[in-house]
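[1] I would like the atomic coordinates for the input below:
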Amino acid sequence: MDSNETTSRLTFQHLAELVSREFDVPLERVTEKTSFADLDLDSLCAIELVALVEEEFGTMAVDSSLNLQQPLGEVMAILDRSAS
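    Now for the predicted structure:
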């Protein structure tokens, strides 16, 4: 496992914990394949998550390309690209 894989996993775990904590979703339901819609989160929650991610990760990574059907793993990929 290289350092990029480690960073991504840690960052996804952080993202999953953030989603779980802020939106009262059981952590075990939050996976890389889970979408906002799967978690019964609406577009307002997605916007709130954008603000939380910007605050927590110090990045403007997630933007208008975010949608409710998008798996959190894809959100993770957006974070990885912006951190580079």
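[2] rest of the way, CA atoms for contacts and neighbours
    Will do.
[3] Can you show me the helices along the protein?
    Ranges of helices in the chain, per DSSP state H, are 3-23, 43-57, 72-83.
[4] and those as TSV, adding mean neighbour count?
    Converted to TSV, the helices of the chain look like this (neighbours: other Cα atoms under 10 Å):
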stretch	mean neighbour count
helix 3-23	15
helix 43-57	15
helix 72-83	17
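[5] Let me know the distance separating the residue nearest to residue 80 when sequence neighbours are not counted from residue 43.
    Counting by Cα to Cα, 6 or more residues apart in numbering, the nearest residue to residue 80 once its immediate chain neighbours are dropped is residue 8, at 7.1 Å. According to Cα to Cα, to the nearest Å, residue 8 stands 25 Å off from residue 43.
[6] I'd like the structure of this one too, to check against the first:
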Amino acid sequence: MDDADVLEALRECAPATTDRIAERLSAPVDVVDDRLAALEEDGHVERERAREGEGEGAGDGEWTIVRDPRLEESVDRMRDRLGRERR
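    So this is what the prediction gives:
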């Protein structure tokens, strides 16, 4: 399992807890938690901590992929260009 596997699993079920991602990858929770921590440190994912007593996995929180504004802008420009070319 590498970072790409973790990111793909997160894309498929985001937002998701560490347990959910580990289940999706059939991998040990502690291994997935380590990969997510490294991805968070690199700025690729972020975790929203659950408030104590909130639902399943309270305290763990849910992970999401961090959006890169430069990439979002590039996608928007590409979408506009394709729209103009189709006309």
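[7] After superposition, what's the TM-score here?
    Remark: TM-score between the superposed chains equals 0.35 [TM-score structural alignment, normalised by the length of the first structure]; 49 aligned residues with a Cα RMSD of 3.8 Å.
[8] Longest helix of the second structure, counting residues only.
    Taking DSSP H as the criterion, the second structure has its longest helix at helix 69-86.
[9] Neighbours of residue 6 of the second structure, how many?
    Neighbours of residue 6 of the second structure under the rule other Cα atoms under 10 Å: 19.
[10] which helices and strands does the helix or strand where it lies pack with?
    Assessed by DSSP states H and E, residue 6 of the second structure sits inside helix 3-13. If you count contacts as 3 or more Cα pairs under 8 Å, 6 or more residues apart in numbering; DSSP states H and E, helix 3-13 of the second structure packs onto helix 18-25, helix 29-41, strand 62-65.
[11] Could you quantify the relative orientation of it and helix 18-25 as an angle?
    Put simply, helix 3-13 of the second structure runs at 110 degrees to helix 18-25, going by axes from the mean of the first three to the mean of the last three Cα atoms, to 10 degrees.
[12] mind listing what's buried in helix 3-13 of the second structure?
    Neighbour counts over helix 3-13 of the second structure (16 or more other Cα atoms under 10 Å) mark 6-7, 9-10 as buried.
[13] ok, now how distant is residue 80 of the second structure from residue 69 of the second structure?
    Counting by Cα to Cα - residue 80 of the second structure and residue 69 of the second structure are separated by 17 Å.
[14] Go ahead and report the secondary structure state at residue 46 of the second structure.
    When classified by DSSP: H, G, I helix; E, B strand; the rest coil, residue 46 of the second structure comes out as strand.
[15] Contacts only, for it.
    Counting by Cα atoms under 8 Å, 6 or more residues apart in numbering, residue 46 of the second structure touches 40, 63-66.
[16] Kindly indicate the member of those with the most neighbours.
    Most crowded among the contacts of residue 46 of the second structure, counting by other Cα under 10 Å, is residue 63 at 21 neighbours.
[17] Please name the nearest non-neighbouring residue to that one.
    Residue 63 of the second structure sits nearest to residue 47 (Cα to Cα, 6+ apart), 4.3 Å away.
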